[in-house]
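Visitor: Need a 3D model of the sequence below.
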Amino acid sequence: DGGPAPAAWRLEGEAEKVVYSRSQISFAGTKALGDALKIFMPKSTEFMSSDSELWNFLCSLKHEFSPVILRSKDVYG
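Guide: Here you go, the predicted structure:
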């Protein structure tokens, strides 16, 4: 049968691509990210000796600098 694959097969294939894509970024991008941090934030990389420390540092930045979304009721009462 040369017909299209069921929707469940397509979703499963797409999910695998996302996982594969993300794993490529995490392994390939660590050195480039570390180099960029050394240039723009020299003191921030002094304590990073492993990928997990780098990840923890980035997560702390996310929580520290996450935006606050205000709704109209927050502004106008």
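Visitor: okay, CA-based contacts and neighbour counts for the rest of this
Guide: Fine.
Visitor: pull the longest helix from the chain.
Guide: Longest helix in the chain by number of residues (criterion: DSSP state H): helix 7-28.
Visitor: Stretch 40-51 spans what distance, first to last residue?
Guide: This stretch, stretch 40-51, spans 18 Å end to end (C-alpha to C-alpha, to the nearest Å).
Visitor: Stretch 54-72 now?
Guide: Terminal-residue distance, stretch 54-72 (C-alpha to C-alpha): 37 Å.
Visitor: And what about residue 53, helix, strand or coil?
Guide: Following DSSP: H, G, I helix; E, B strand; the rest coil, we place residue 53 in the helix state.
Visitor: I have a second one here; can you model it like the first so I can compare?
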Amino acid sequence: MPLDFMPLGRSYVLTSDNRYFLRFTYSLSKTWVHGIHALRTVFRYAMKHRRAAALWKSAHAELSSAESWRTRFELSRI
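Guide: Predicted structure coming up:
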């Protein structure tokens, strides 16, 4: 394997000045991936929480309404 193209970890040694640039771009892309993944996780959590909150709200509204209590009472007597 020629010395000017030797895999060194994840960055490749092409020339002495190119090496640092490649390592920098790799670390930058890694940071981007981590950032996007973090945003995605936060967004998914927020959506899940919103859905859960909406479900809880509707269920609570249904439970607190007197009509549903009366219906439940009548159904329990059958």
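Visitor: where does the TM-score land?
Guide: Here the superposed chains carry a TM-score of 0.36, computed using TM-score structural alignment, normalised by the length of structure 1; 39 aligned residues with a C-alpha RMSD of 2.8 Å.
Visitor: Can you mark which positions in the very next helix or strand once past the longest helix of structure 1 are buried?
Guide: Using DSSP states H and E, the helix or strand that directly follows helix 7-28 of structure 1 along the chain is helix 30-40. Neighbour-count burial for helix 30-40 of structure 1 flags residue 34 (criterion: 16 or more other C-alpha atoms under 10 Å).
Visitor: distance of residue 34 of structure 2 from residue 40 of structure 2?
Guide: Look at residue 34 of structure 2 and residue 40 of structure 2: by C-alpha to C-alpha, they are 10 Å apart.
Visitor: Sorry, wrong one. I was asking about residue 22 of structure 2.
Guide: Going from residue 22 of structure 2 to residue 40 of structure 2 by C-alpha to C-alpha gives 27 Å.
Visitor: From the neighbour counts alone, determine which of these two ranks first.
Guide: Shown here are residue 22 of structure 2 and residue 40; by other C-alpha atoms under 10 Å, residue 22 has more neighbours (16 against 12).
Visitor: Name all residues that make contact with the more buried one.
Guide: Listed by C-alpha atoms under 8 Å, 6 or more residues apart in numbering, the contact set of residue 22 of structure 2 reads 11, 12.
Visitor: Compute the number of surrounding residues for residue 13 of structure 2.
Guide: Neighbours around residue 13 of structure 2, by other C-alpha under 10 Å: 19.
Visitor: so how far is residue 77 of structure 2 from it?
Guide: 81 Å.
Visitor: What strand or helix carries residue 56 of structure 2?
Guide: helix 16-64.
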